[in-house]
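J.: Just a sequence and a predicted model for now, questions to come.
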Amino acid sequence: MPAPPPVAQVSGTIVLPGLAAPVRIVRDRWGVPHIYARTPDDLFEAQGFVQAQDRLFQMDLWRRAAQGSLSEVLGANFIERDAMTRRFQYRGDVEGEWASYGPDTKTIATAFVRGINAWVARALEHPPDEFVRAGWKPAFWLPADLLNRTDAFLASGDAIEEVRRSKLHAVVADAIRRVGTPPFFSTMAAPVAADQTATRSDGEAAAARGGSLSFSDAHHNLSHPSFRYIVHLKAPGWNVIGVTSPWLPGVAAGHNERVAWSMTPVDVDTQDIYAESMKGPKTLINDAIIVKGRGDPFLYETEITRHGAVVAFDRANNLEYAVRWSGTEPGAAGELAALAVDRARTWIDFRAALARWKMPARRALYLDVEGNVGFQDAALVPIRRGREWSGWLRTDSLPHGFNPTAGRVSAHGLAGETAAISRQAVFAHVLGTGAAARQRFNIGPVVRPPEDDSPVRAVLEPHDWDRSRAISAPGQSESPGSPHFADLVRLWSNGEYFPLVFSDGAVRANTEATLTLEPQR
C-alpha cells in the first residue's frame, strides 16, 4: 500500500491572502483548533481554512449532495435524487435572505468561504487521498453555498408522516425521500451484524440551575468523519467554543464567556402536502444537471404551484402533489443563525438571537454563569387557517421557560424506530469500498460505550469553563495520516470525554502545535 499523503500543515507559517493581520491557530492535544485573530473577518477566514484542512472531502461531498450535483461525479444513478433536491432550495431575494440571519452574516460567510478556497487552491495542486480515490477534484466555493436548504429539509420530516396519515400514494413519499439521499459508492461495506436492539433518538440535553449543561448530538449511524467539528473562535466581540458542521462558520452548540447552550430536535409541523389540479396555474423553472459520462446535461422542469414544488403526479385523476415547507422562506438555511446565538450574553440576548433561527426546528437549552436556566423552541412554524397558511408564530408563542421551579430544564430528541444494533461499532467511511479501502478509512470494530453511544457529547460547566468536557468521535481529522484521525475512539468507547479547554492558560498547557497564518505583503 502506498504511503499516506502528507497531512495538513499545523505548525510554522502559511501566507493566507485576504488577511489583515496574523492569525494564530493553536491545536490542542485532542486536535481542537483554537483560533486567535485581531478582527472578525480574519477569524472566519481562518476558520474556513482550518476546517477545510481537516475536512475538505467531507465538505465537498456535503456541498454536492446538498446542492444536487452528485450526478456530476457519481453518474446517472443520482439524476432523480439531484433533481428532487434542487426543488427545495431557496428562490427568493438573496440580499433579504442574508439580512434575515443578521447584519454581518454575509460578511462572515464571505470570509469563511475565502478561507475554504485558500485551502482548495492548495488541494488542487496536491489532491488529498480521498479525492484521488473518489475520482474528482475539489471545487471552489461561493458564499451562497451556505444558504443551502437540504439539511434543514431532511430534519423536517413531517411531510412523510402526512403521506402516511392521509393515505396518499406511496410514490409521493418515495419522491420526497429522494431529497438529500446520502451519496454512496458501489460495493459499500456491509454493516456489522446486530446482536441487540435499541430505540434511537436524535439526542438529548439537560441543564440544572447553578450546575452544568450536558448534551448529546446523536445520529442513527456512526460515520467517519464525524458529522461535527469542534472549534474555538476568539477575536474582538467573539470568544466561543463548541461543535459546528464542518461546512459552516461559527458554533452551533457550546459556550461563550457567559452562556452555554445546546440544540435538540423538536417536533413541529412545518410541511404540508396539497393535491392540486394539473391544469392549475404554476411557474415552470428549467434546470440542467451535468452527468458524469454524458456529453449533454440532463434537462428537466420544476413546477411551482402557489403552495410549493410539485413532487409527484396522479395523471389518471389529473392531480399533482405539491409540498409547502416553511424552509423555503428567507432565513431558513440550517444552523446559519447560530452566528447570532454565539454572541448572546444574557437570556434576553439569547431569545432575541433565536428569533432569527428558523431551521431546523430545535429546542435550545440555556445556562449562564449566574446559574440561570431556560429553554426556548426555535422554528418557523406556520399559522394555519384550515389548510392554508396565514403567517408565522412568533418566538414568544413557541414553548419556552426561564428558571422553572424545578430548577432544571431538559430536551429529548425525536425517537426513531427500534432498530437492531451491535455491541461492536464501526465508524464507516463513504469510501470504505473493498477490503483495502475499508482498512484504510473505516475505524473499528470497537466496543460501544456502556450507556450513551452518541458520537458527539459535551458537558459544559459555567462555574469553571475549563472543567467542561466533550467528545466527537472518531477524531477531528479525516486524513488517515493525521494523529487525530481516530484518537478519540478509545475515549468514546469507554464513555469518556476530553477536556474542552477554554482559557488562554489552559490552552497553552495543552498545546500540541501552533500555526501562524500571515497576510500577504
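T.: Ah, there it is.
J.: Going by C-alpha atoms from here, please, whenever you check contacts or count neighbours.
T.: Noted.
J.: Identify the residues contacting Gly280.
T.: If you count contacts by Cα atoms under 8 Å, 6 or more residues apart in numbering, Gly280 has them with Thr305.
J.: And it, which helix or strand is it part of?
T.: According to DSSP states H and E, Gly280 maps onto no helix or strand at all.
J.: Please apply the same query to Ile35.
T.: For Ile35, the element it lies in under DSSP H and E is strand 33-36.
J.: next structured bit after that strand?
T.: Following strand 33-36 toward the C-terminus (DSSP H and E): helix 40-67.
J.: Show me what that next one is packed up against.
T.: strand 23-28, strand 33-36, helix 79-86, helix 105-125, helix 150-154, strand 229-235 (3 or more Cα pairs under 8 Å, 6 or more residues apart in numbering; DSSP states H and E).
J.: let's go with 7 Å and repeat that
T.: With contacts defined as 3 or more Cα pairs under 7 Å, 6 or more residues apart in numbering; DSSP states H and E, helix 40-67 has these neighbours: helix 105-125, strand 229-235.
J.: Return the most buried member of the ones you listed.
T.: strand 229-235 (a mean of 24; mean count of other Cα atoms under 10 Å).
J.: What lies in contact with that strand?
T.: Under the contact criterion Cα atoms under 7 Å, 6 or more residues apart in numbering, strand 229-235 has outside partners 32-40, 43, 239-246, 476.
J.: before we go on, here's another structure to hold up against the first:
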Amino acid sequence: MPPNTTASTGQQPGKSGRKKGRKARLVVLVLVLAIIGGVAYGAYWSISTVRASFPQTKGSISLEGLSGPVDVKRDGYGIPQIYASSDEDLFMAQGYVQAQDRFYEMDVRRHMTSGRLSEMFGKSQVDNDEFLRTLGWDRVAKKEYDTKLSDATKKYLQAYAKGVNAYLAGKEGKELSLEYAALGFANDYKPAQWTPVDSVSWLKAMAWDLRGNMEDEIDRALLTSRLGPRQIEDLYPQYPYDRNKAIVQEGQYDELTGTYGQGSGTSGGTAGAGASAGDASAAGTATDGTTGLQSQLSGLYDVLEDLPTAVGVNGNGIGSNSWVVSGDHTITGKPLLANDPHLSASLPSVWYQMGLHCRSVSSKCQYDVTGYTFAGLPGVIIGHNRDISWGMTNSGVDVTDLYLEKLTGDGYQYDGKVKPFTTREETIEVAGGSPKKIVVRATNNGPLLSDRSDELVKVGKKAAVDTSAPDRGDGYGISLRWTALDPGTSMDAVFAMNRAANWSDFRAAAALFDVPSQNLVYADTEGHIGYTLPGKIPTRAENVDGSIPQPGWDSKYRWTGYVPQDELPFEFDPARGYIVTANQAVIDEDKYPHTLTTDWGYGTRSQRIIDLIKSKTDDGGKISTDDMRQMQLDNSSEIAKLLVPKLLKLDIADKDVREAQKLLEGWDYTQDADSAAAAYFNSVWRNILKLAFSHKLPKEVRVKGQCLWVDPVNTTGPADETEKVRECGQRDAEQAQPDGGDRWFEVVRTLMDDEKSDWWKTPKSGTRPKADNRDELFVRAMIDARWELTAKLGKDIDTWSWGRLHRLFLKNQTLGTDGPGFLQYVLNRGPWKLSGGEAAVNATGWNAAGGYGVVWVPSMRMVVNLGDLDKSKWINLTGASGHAYSAHYTDQTDKWADGELLDWSFSDGAVDKSTSDTLVLKP
C-alpha cells in the first residue's frame, strides 16, 4: 500500500512500484479474510469502525493545557472557525480540530517526511524510506526548529502539537480512523505523539514537490545521447516574451537597484527558458563522464518516480493560477484576488479550510485569519485576514542542481584532491520484518542520491572504465544541491503573513519564506495590490545556468551565493491595474541581472487570463466576484486555436476520418465536458506529439510522465489489475512521449512554419501511411485519432464527449490505491466527467504520455472580495473530513466539478449565521 499523500488520480507507479504493490497487498490479505469471514461480523465491523472515528462537533470537551475556553464553530460543510483568547489556545485548538478530521493523513505525511513509511506499511516501503532518509528532511527540520525559528513560532508549534496529542490521548487506532482499523489486522502499529518537528518537516515535503527543474536537467542531459544541440534547442524553445507577458512588467525593481528597464546586466547568465539548453559544453555539463552521467541519470529517474508525492506531482511543476485586479477595474471599487493551485487529485484534498480568530486582537492574541492550510501545519498558508489577502503560485525558480561526482575509495574528487565523505548511519524499522541499516554519504554538494539504488551503484562502477572520465577511479555518483537542505525560516513566514496588516508587513513576512520560492500576489482593504518573489535563490558562475547537471569535481561549478532579497523582483500598484501569475516568466531576461531559471512555464495560461481581464476592462467595464469565478473556469484550448485552422484545410480521403474532421468546423475551442470536438482534437494533439517526437527521443527520457493508470472509458470504476498492467506494459515498451503541456505548445508553434522539418517525418505503421512533412503527419494523426476514439468511445461520433475520456477518480491515500478491492470501494469516489484540460485556465490536467484521464486539478478555488470580506467565495476539491462516509468526505466535490463556489464567512456575525455545530473546548 505505497502511500501517495495526494493520491494522483490516474497516476501509476513504474515496474518497481508494481512489484511493491503486489508485496503490499499481501500485508492486507488478513483484512480481506476478516471482512468476508462472516456477514454478521463484517457488517458489525464496518458500521462500528466507521462511526468510532467520527469527531465530536457539539457539546464540550475538556482539554488539559488550555488557559481558557475555545469555541469551534462548524458550518454546514464541516468547515471549522476557531475562537480563542490567546495565541497558544488558538493553535492548540487548531491541532486538536485538524486531528479530529485528518489525523491518518497527518500521520502518513510525517512518516513520509521522516523516511519511516516502513513502520506503517512494511518492507514494500523500504526503498522509499532509504531515499527519503538520504534527503534527510526531518534532520533539516530539526535543525531549523532548534536554530532558526523564532521563540514565538516555537511556542505556536508546541501548542499545535499539544492539541494533536490531546486528541490522541486514550484513543485506539479504530477511534482515530477507518484506515487504522484496517492496518490493525495486519500489524500492531500505534501512532506516536506529534512533535513540532513533524509540522516543520511538512514544509520540506512541500518544497520537494515544488522544487523546479530537476527533471528538465535530467532530460536535457539524456537527450545529448541521441540529439544534437539544434534539436535540443527545438525541444526547449525560448520563452516568448513578445507574446506572453512576464509577471513584472513595470519598473518597481529600479527603486532598489536602478537596473530594471535598462537591459544592463547578465551577470548571472540569462533568465530565458532554454537559454543554453542546447549547448551542453557552454553550460558546463558533466560530459567529461558521458557514460557515467547517462547511466546514472537514467537510473535516477526510476528512483524519483517511485517516491510518494506531497502536494504536487513529485517535482513535475504542474502550476497554478493567481491574479489580482485593483479597485479601478472592479464593481466594488476595491481589489479582487483569485487563486487556484494545481496539484494532484487526492482524497482527502491536500487543503484544509478553516478560520483562526482571536476574540479580541491584542499582543496576547494576534490572529484573525482564514483560508487554506495543510493538515499537520499550524496557521494559514493561503487566504486573508481582516486587512490583507494573498495567493500563491509556484515560481519555478531553479533551486536544485545535480552534480556528477567522481568517487575514489572513501572519498570524492574535488579540484584535484580526494575529500572524505560526510557519512551517517540510519536504521529503518520495518513492520513485520527486520530493521535495515543504511549509510548515507554526502559530498560538499549534498547527499549522494545514487547510493540509494544498488543498480545505480553498479552502473557507477562500470562507468569508471569510460576513457573520457577525469581518471580511472572507483566510479561515479549523483549528488543533489538543494536550498531546502539548509535550515530556513519558512515557518516564521507563515505566521508573519497571517499577522500582516499592510504591504510593508507582507513584504517583510515574505522575505522569511525561503523555500519553496513562490509567486505571492497581494491585495488589501485600502485598495493596494502587489506582487513579490521571495525565496533563497542561488547564483552561479558566469556561463553556468543550472540547466543541466554539472561536474562536481570542479569548484567553478559550485553556487556562488544567493540573490539578495532586495534584488528580487516585485510590483506594487502597477498602472495597468492587475497582476497575473500562472507560472510564466517572472521578469523579462533583458531587464534583470540574475538567472532565476531556464525553465519557466511558457505563459499559455497567464496570457489567457490577461486577455480575459482586458476583454472586460479595456472599454471601461468592471469586474465582479463572479467574473473572477468565470475566468477560473475558462476551458479555452490555446493550442487548438493554432492547429485547428490547419487541420480543417487538410484533404482527408477516408470518409470516417472526414466525419471526425467536421467536428472541428465551427468549434469555439472550448473544452467542455460534453464536447465531441474537444475529445477529437485532444486525441489528434496527442497523436501529433506521439508521431512527431516519441520515436525520436531516447528511451531513457520520460519527458515528465510516469506510466499512468488509464481507466477504460466505458466502465464506471477503476480498471482491474490486469488491464492496468497490460496498458502500462504497452507504454513501457514504447518510446518516450511528451506530456503535452505548454512547453510542447511552444515547440509545435515554433516548428509550424518549417513544414519539412525532420520532426514531421514518421515511418509507416501497418496500414497507416508514413509522413514526410507537416501536413502528412497531421493527416496521419487525424486518422490515428479517429480510430483511437472509435475503440474508446464507439464508432458513432454523436456519442463522443470530452468528459467520457477526461474523467476524475478520487483515490484515498494508501489503502485506496493499493488496498484490497473492498477497501478501495469504501474509500474511493468517482468518476466525475470534467471540462478543461492541459494548459487551460481550468487546468484539469492530463498527460499525453499516458492517456486522457485527469491527473491534476485546481485543488481549490478562491475569490477574495476586499470590499466586503464576507462576500468572498471558496471551494475545496473534496471536503473537510478525511473519514470515509462522513457527510463531509466529498461534499464539496460536485460543486467544485460544476465550477461553483461556497460562501466564505469571516465576520463574527456571518460566521454565527452559517454555524451548524458548536463545540466548546474547556481547560
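T.: Cool, got the structure. Keep in mind it's a predicted model, so treat the numbers as computed, not measured.
J.: Let me see the TM-score of these two.
T.: TM-score of the superposed chains, computed with TM-score structural alignment, normalised by the length of structure 1, equals 0.90; 502 aligned residues with a Cα RMSD of 2.4 Å.
J.: Columns distance to Asp453 of structure 1 on top of the helices and strands packed on helix 40-67 of structure 1, output as CSV?
T.: Shown next, in CSV, are these (distance: least, Cα to Cα, whole Å):
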stretch, distance to Asp453 of structure 1
helix 105-125, 31
strand 229-235, 17
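J.: In structure 2, what sits opposite Thr511 of structure 1 in the alignment?
T.: By TM-score structural alignment, Thr511 of structure 1 lines up with Thr915 in structure 2.
J.: To what extent is that match buried, counted in neighbours?
T.: 19 (other Cα atoms under 10 Å).
J.: Same question for Asn494 of structure 1.
T.: 14.
J.: Next: Val132 of structure 1.
T.: Neighbours of Val132 of structure 1 (other Cα under 10 Å): 11.
J.: ok, it to Asn286 of structure 1 distance?
T.: As for Val132 of structure 1, its distance to Asn286 of structure 1 is 33 Å (criterion: Cα to Cα, to the nearest Å).
J.: so is Ala139 of structure 1 in a helix, a strand, or just coil?
T.: Reduced to three states with DSSP: H, G, I helix; E, B strand; the rest coil, the structure at Ala139 of structure 1 is coil.
J.: So what does it match up with in structure 2?
T.: Aligned partner of Ala139 of structure 1 by TM-score structural alignment: Ala192.
J.: ok, that match - contacts?
T.: Taking Cα under 7 Å, 6+ apart, one finds nothing in contact with Ala192 of structure 2.
J.: Try it again at 10 Å.
T.: 107, 165, 168 (Cα atoms under 10 Å, 6 or more residues apart in numbering).
J.: can you give me the offset of stretch 303-320 of structure 1 from its chain's centre?
T.: Distance of stretch 303-320 of structure 1 from the chain centroid (Cα atoms, centre = their mean, to the nearest Å) equals 31 Å.
J.: typed the wrong thing, it's stretch 333-351 of structure 1
T.: Taking the mean of its C-alpha atoms, stretch 333-351 of structure 1 sits 16 Å from the chain's own mean (Cα atoms, centre = their mean).
J.: Can you mark which positions in that stretch are buried?
T.: Residues of stretch 333-351 of structure 1 classed as buried by neighbour count (16 or more other Cα atoms under 10 Å): 333-347, 350-351.
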